[in-house]
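A.B. asks: Give the three-dimensional model of this entry:
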Amino acid sequence: MACPLKNPLFFLLFMFLPFPTTAQTYRNISLGSSFNALQDNNSSLLSPSGEFAFGFREIAKDGFLLAIWFDKIPNQTIVWSANGDNLVPKGSKVELTIDGEFMLNGKRIRNTEFVGIGVAYASMLDTGNFVLANRNSSIVWESFSYPTDTILPSQTLNQNGILYARYTATNYSTGRFLLSLQPDGNLVLATTRFPQITPNYVYWSVKNPNIGFRFIFNESGFMYVTSKNESLLSTISSNTVSMQDFYQRATLEYDGVFRHYVYPKSTSSSAQRWPKDWSTSSSPFVPPNICTSFMESTGGGACGLNSFCTIEDQGPTCQCPNGYSFIDPEDERRGCKQNFAPQSCGETSKEETDVFQFQELNNANCWGGDYALFEGVPED
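C.D. replies: Model prediction:
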């Protein structure tokens, strides 16, 4: 079982010719264009303003991610990726074929299988949206419609739209949590039946039964759910943020918390008060305490089996009880394992009872069982 501590501190939140190896600004990317993954991380193209880039990023040894990121900030935060579950090696090629197919190493990029006919060009837009368009400039495919773990201002989630948290801070494969606007109109955060991607346990929700139609993140920083007739149903964030002074993103983090971030991009008086980093100090996040949000009758809670969870200034922290250690120090949410030989309280082992001891864990609450329970998992 997992044990959240009580009363923790809450934290506030393509031209026809191949692309050159240095980033360039193109509005339209022509059919027949391509470029390769290079280790200098310069195999990218910029939006017209230069604020967003599309291309390859090396995130593991000879492991490249085809991604979109903020390009004018030092850490170049990734907001979308095409192959988080399957990194590609150096020299891999992305291309917009002469037939309008969007390909990575000769395979269609996910969810582009039926958009080849009629595609005339591609563009990296200043909104952070990468699009394929036809000769009439109508968008036939866009990264905004297939988000990974992040949404950006002007982006929406329709019914059945899903964000999947990445696995760890540095591993962009699909993780253990999802945010979804369900067909029943409710906006939910849920665990997945990891390593499957289907929902398992809902640990936070905004209920709009049968009428929630769209989740919107507008350019002023508001996040809300509307009905089909566009009437406001629920507000997730009512912060007013200047697009001129701040970058924004809303990300479902690998720890299961959905956070609204801002980053100062100007020297205005309002932006100077903020650190030059992504901040949630006055922005909302949900749930406010993920450690106590898991009330599963079985399962490992926010931190995995045999662990306990605390809230600190920087967010939830996973720890192991005395006598236990992390199964994987690089992935604390896998839970903890015992560092001692199993003991018995049976009739034949009475002599071992003197080696048992109790240790007090202050301000802790443990509930649930020792095992995860997946209901409705298909045989496959």
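A.B. asks: make it CA atoms for all contacts and neighbour counts henceforth
C.D. replies: OK.
A.B. asks: how far away is the residue most central in space within the chain from Phe285?
C.D. replies: Among the residues of the chain, the one closest to the centroid is Asp149, at 2.5 Å (Cα atoms, centre = their mean). Between Asp149 and Phe285 the distance, using Cα to Cα, to the nearest Å, works out to 14 Å.
A.B. asks: shouldn't the residue nearest to the centre of the chain be in contact with Arg166?
C.D. replies: Yes: applying Cα atoms under 8 Å as the test, Asp149 and Arg166 come out as touching, 6.6 Å apart.
A.B. asks: Could you pull out the residues contacting both of the two?
C.D. replies: Glu253 (Cα atoms under 8 Å, 6 or more residues apart in numbering).
A.B. asks: helix/strand/coil for Phe358?
C.D. replies: coil (DSSP: H, G, I helix; E, B strand; the rest coil).
A.B. asks: the strands in the stretch 201-350 of the chain, which residues?
C.D. replies: 214-217, 223-226, 232-237, 246-252, 258-264, 285-286, 308-312, 315-319, 324-326, 336-338 (DSSP state E, counting those that start in this stretch).
A.B. asks: can you list these in a markdown table and add distance to Gly128 and mean neighbour count?
C.D. replies: Listed next are the strands of the stretch 201-350 of the chain as a markdown table, based on distance: least, Cα to Cα, whole Å; neighbours: other Cα atoms under 10 Å:
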| stretch | distance to Gly128 | mean neighbour count |
| --- | --- | --- |
| strand 214-217 | 13 | 24 |
| strand 223-226 | 17 | 22 |
| strand 232-237 | 21 | 16 |
| strand 246-252 | 10 | 21 |
| strand 258-264 | 15 | 24 |
| strand 285-286 | 22 | 20 |
| strand 308-312 | 32 | 22 |
| strand 315-319 | 27 | 21 |
| strand 324-326 | 38 | 19 |
| strand 336-338 | 39 | 19 |
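A.B. asks: Which one, of those strands, ends up nearest to Ser138?
C.D. replies: strand 214-217 (21.4 Å; Cα to Cα).
A.B. asks: and for comparison, fold this next one:
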Amino acid sequence: MRSQTLTSSSSTIFLVFVIYLCFCPSSSGNLKNFLQTGSSLSVEDDKDMLTSSDNTFTCGFYGVGENAYYFSIWFTNSKDKTVAWMANRDKPVNGKGSKLSLHRDGAFVLTDVDGSITWEANTRTTYVERAELLDNGNLVLKNSSGKVVWQSFDFPTDTLLPHQRFTKSKKLISILGRGNYGTGYFNFFFDTDNVLRLVYDGPDISSVYWPNVDFDAFGNGRTNFNSTRIAMLDDMGWFLSSDWLNFNGSDSGFGIRRRLTMDYDGNLRLYSLNIASGLWTIRWEAVRQLCSVHGLCGRNGICVYTPEPKCSCPPGYEMADPSNWNKGCKPRFSRICSSKSPQQVKFVKMRYVDFYGFDSSYSPGITLESCKMKCLEDCQCNAFSYRLTGDGNCFTKVELFNGYESPNFPGALYLKLPLSIETSEVIVLNGTNHTCKLGETTVTIGLGSSSTLETRARRVTWVYLYSFASVIGAIEMLFFVSGWWFLFRKSGIPAMVEEGYRVLSNHFRKFSYMELKKATKNFQEELGRGASGVVFKGVLADERVVAVKKLGDAHLTEEVFWAEVSIIGKINHMNLVRMWGFCLEPKHRLLVYEYVENRSLDKHLFSGNVLGWNERFKVALGTAKGLAYLHHECLEWVIHCDVKPENILLDGEFEPKISDFGLAKLSERDRNNSEMSRIRGTKGYMAPDWALNLPITAKVDVYSYGVVILELVKGIRLSHWVVEDGDEQETELTRFIKVVKRKMQVEEMAWVEDIVDKRLNGHFSRIQAEKMVEFGISCVDENRSKRPTMDSIVQTLLECEDAVKIHNQIREW
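C.D. replies: Prediction:
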């Protein structure tokens, strides 16, 4: 018995010792944060580096591949040694003989193995005493009086750090791809009109893609009247710019390491570092839909959501370089002049596909056949885009760049191909042929066999290390399972865990009609009714309170019902009413939703009970989030078609949940526009697009949302008709907008106070109310191209909410 105890104790001590060896911190006594003149850092000494005094940043030679080294600054505690700055990003040096030297004449020079200068700081004319790595990640050169004469902050690569001033002379330029640190094609900078932009600047084209190119500076919430070009990220995670681009991370606060990086996929992202895991979390990103990034899939390539963004080649094309989407797609045929041989070409229709820009001609109000003839008669025409926005609009294209597929695009691309290319008449892309892995390459230069042997030795070492880690992991798992069994072997599974499992197992399922009849006590308590059916309150066998809708839509076939319900069941967002299941029987079709206790918005907004301002703004923001999810993030892209207060439910915390976004409202990518022609919606909230017989897009929901948020501000129905002088009728909405615009034009100081619901007695945020009115008016514009998108509304309202919080904190101080 004693022997077993000793053996067990020895095993425990051994395990603790191994864990200590693996995870104990290394000694930091030999760390240095400065380099004196006359000294150098060698690429061959792994310990020859500078570390900031707080150990946040490290500066030295950063190895990539087998024999490529960059002089860089990286985050010490990040798992993958994330680079914040790089001196020689386009000219890596050799792993032998390369060094960085601070000469006595002030020159700060990086030399390769042959002594050639690869990079240097322009400080030869200034006496420099030392190079120092500061705690904020800035590498500086100081003279004898301590003055900074050069700093890495003035020469950013792809990353901006807190308190690093970003001015008109600076750019963030992406790397080429994961593992390839060469200068890429995506830029973040102040344009000549003083506005911050994202631009694809590739070998063939240069194209702006953010902010929204369909709007001017003011339409995007920016200003170009300020001639100052300066921006900065602070310690709190706030980014402030002279062009009014202001945003913050979702975890704003002190004590978090952050970086703003121009990523190789063309998106600008704000990251926060988890010190415990060493991993980065995205806290903000500029582009919500990655296919909006120009140049992402190269020449002739098309970006497709599946649901993650992937690149595809059109029919008749193939990848130019299978390892790099930046090079796009190349034709598998020889081009012929269609005007000379029209009988040898054909057009293949690609629904919801467009290539932005490079239009050789634009012809409004012509037929599809006429548009086809224009392309046939032009030898340079490779395709034409035909858009159904009222009258047919024809765009012939000489080049195919910035390709994307989107259900919000109201038209199709007709690709010109030789007859010899076998394709279907209509192409539906799925993006499964290749993903958007932009240039994941390894850089190799210089030495031969010796570096190869070193690489193999490293691989053997890693095999042993992984094997050892696996054994340790298995031991930890054994301890964990044993402890779990010991803890719960007598008491059984805790009630909370059991309930959680029960809810998950019943998350979405098929109910029988008798189950729901019993749950609703024979459909006794009616909650509401609408065009699609009647809703009753019920309690399921697992004691969940639910809302059961009996559908009256008899035209819906069983196949369509099942297909659409299965998709809606996967939609999950905190601002959308959750569907728990359904009933599909020959005579009965019912939907089972979560029960939302505070009923619908109209019962609070238009009744004697006054809804407070904070609750109103919460409803505006939450509803926008829900619609943005439906429009921009769902795999199937849902258009609600009936946004109104009756379909916005409020939970116990007055968080909004959009309901009735269900059947026959999925904007499927292969659906013909004529199938969306049956008018849906409620008078007063319906966009004029229906009456004008325009193709139905997500902008009809934007219009309805605009009416709702204006009603939130005013506190009355704006959809009613009123009689003006001379017995002329107009809606309350039309009259309201006229009054607001008149007050804004004459610059009345109290125009917001005059129009906000008087029942609030002045208790509201003027900043939020003004922004809601501005958005509301732009949302109900008759020209749908001028209506904003829901994701842009969400972003602006979030910034508005944060601004009010900061304002209130300052006032409290």
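A.B. asks: Would you mind reporting the TM-score between them?
C.D. replies: After superposition, the two chains reach a TM-score (TM-score structural alignment, normalised by the length of structure 1) of 0.74; 321 aligned residues with a Cα RMSD of 3.1 Å.
A.B. asks: Do I have it right that Ala628 of structure 2 meets Gln795?
C.D. replies: No: checked against Cα under 8 Å, the pair Ala628 of structure 2 and Gln795 is beyond contact range at 10.3 Å.
A.B. asks: okay, these two: which has more neighbours?
C.D. replies: Neighbour count, other Cα atoms under 10 Å: between Ala628 of structure 2 and Gln795, Ala628 has more, with 22 against 17.
A.B. asks: Quick check: that one vs Val702 of structure 2, distance?
C.D. replies: As judged by Cα to Cα, Ala628 of structure 2 and Val702 of structure 2 stand 10 Å apart.
A.B. asks: cool, and Val16 of structure 2?
C.D. replies: To Val702 of structure 2, Val16 of structure 2 is 60 Å away according to Cα to Cα.
A.B. asks: Likewise for Asn248 of structure 2?
C.D. replies: Going from Asn248 of structure 2 to Val702 of structure 2 by Cα to Cα gives 25 Å.
A.B. asks: same deal with Ser334 of structure 2?
C.D. replies: In terms of Cα to Cα, Ser334 of structure 2 sits 45 Å off from Val702 of structure 2.
A.B. asks: higher neighbour count, these two?
C.D. replies: Val702 (31 against 7).
A.B. asks: wait, doesn't the more buried one sit right on Cys779?
C.D. replies: Yes: counting by Cα under 8 Å, Val702 of structure 2 sits close enough to Cys779 to count as a contact (5.7 Å).
A.B. asks: What is the aligned counterpart of Trp85 of structure 2 in structure 1?
C.D. replies: In structure 1, the residue matched to Trp85 of structure 2 (TM-score structural alignment) is Trp80.
A.B. asks: give me the stretch of structure 1 that the lengthiest helix in structure 2 matches.
C.D. replies: Once structure 2 is assigned using DSSP state H, the helix that runs over the most residues is helix 449-488. Under TM-score structural alignment, there is no match for helix 449-488 of structure 2 anywhere in structure 1.
A.B. asks: Next secondary structure after that helix?
C.D. replies: Downstream of helix 449-488 of structure 2, the first helix or strand assigned by DSSP states H and E is helix 495-505.
A.B. asks: so how far is that following helix from its chain's centroid?
C.D. replies: Centre-to-centre, helix 495-505 of structure 2 and its host chain are 32 Å apart (Cα atoms, centre = their mean, to the nearest Å).
A.B. asks: Stretch 266-280 of structure 2 now?
C.D. replies: For stretch 266-280 of structure 2, the distance to the chain centre is 15 Å (Cα atoms, centre = their mean).
A.B. asks: What's the end-to-end length of it?
C.D. replies: Using Cα to Cα, the distance between the terminal residues of stretch 266-280 of structure 2 is 18 Å.
A.B. asks: swap in stretch 334-342 of structure 2?
C.D. replies: From its first residue to its last, stretch 334-342 of structure 2 covers 15 Å (Cα to Cα).
A.B. asks: And for stretch 161-171 of structure 2?
C.D. replies: Span of stretch 161-171 of structure 2 from end to end, Cα to Cα: 13 Å.
A.B. asks: How about stretch 103-115 of structure 1?
C.D. replies: 12 Å.
A.B. asks: can you check stretch 88-103 of structure 1 too?
C.D. replies: The first-to-last residue distance of stretch 88-103 of structure 1 comes to 13 Å (Cα to Cα).
A.B. asks: now swap in stretch 274-292 of structure 2 and tell me
C.D. replies: 29 Å.
A.B. asks: Name the residues that touch that stretch?
C.D. replies: 77-80, 209-210, 248-251, 267-273, 293, 303-305, 309, 404-405, 632, 791.
A.B. asks: what distance separates it from the middle of the whole chain?
C.D. replies: 9 Å.
A.B. asks: Tell me the buried residues in that stretch?
C.D. replies: The neighbour-count check on stretch 274-292 of structure 2 (16 or more other Cα atoms under 10 Å) flags Asn274, Trp280, Ile282, Arg283, Trp284, Glu285, Ala286, Val287, Leu290, Cys291, Ser292 as buried.
A.B. asks: Tell me how far the closest residue in space to the fourth one that isn't next to it in sequence lies from Trp74 of structure 2.
C.D. replies: Meaning Arg283 of structure 2. In this structure, Arg283 of structure 2 finds its nearest non-sequential neighbour in Gly249, 4.7 Å apart by Cα to Cα, 6 or more residues apart in numbering. Distance of Gly249 of structure 2 to Trp74 of structure 2, given as Cα to Cα: 21 Å.
A.B. asks: So if I had to pick from those two, which one is more boxed in?
C.D. replies: Just comparing Gly249 of structure 2 and Trp74: by other Cα under 10 Å the higher neighbour count belongs to Trp74, 22 against 19.
A.B. asks: Alignment lookup: that one to structure 1.
C.D. replies: Using TM-score structural alignment, Trp74 of structure 2 pairs with Trp69 in structure 1.
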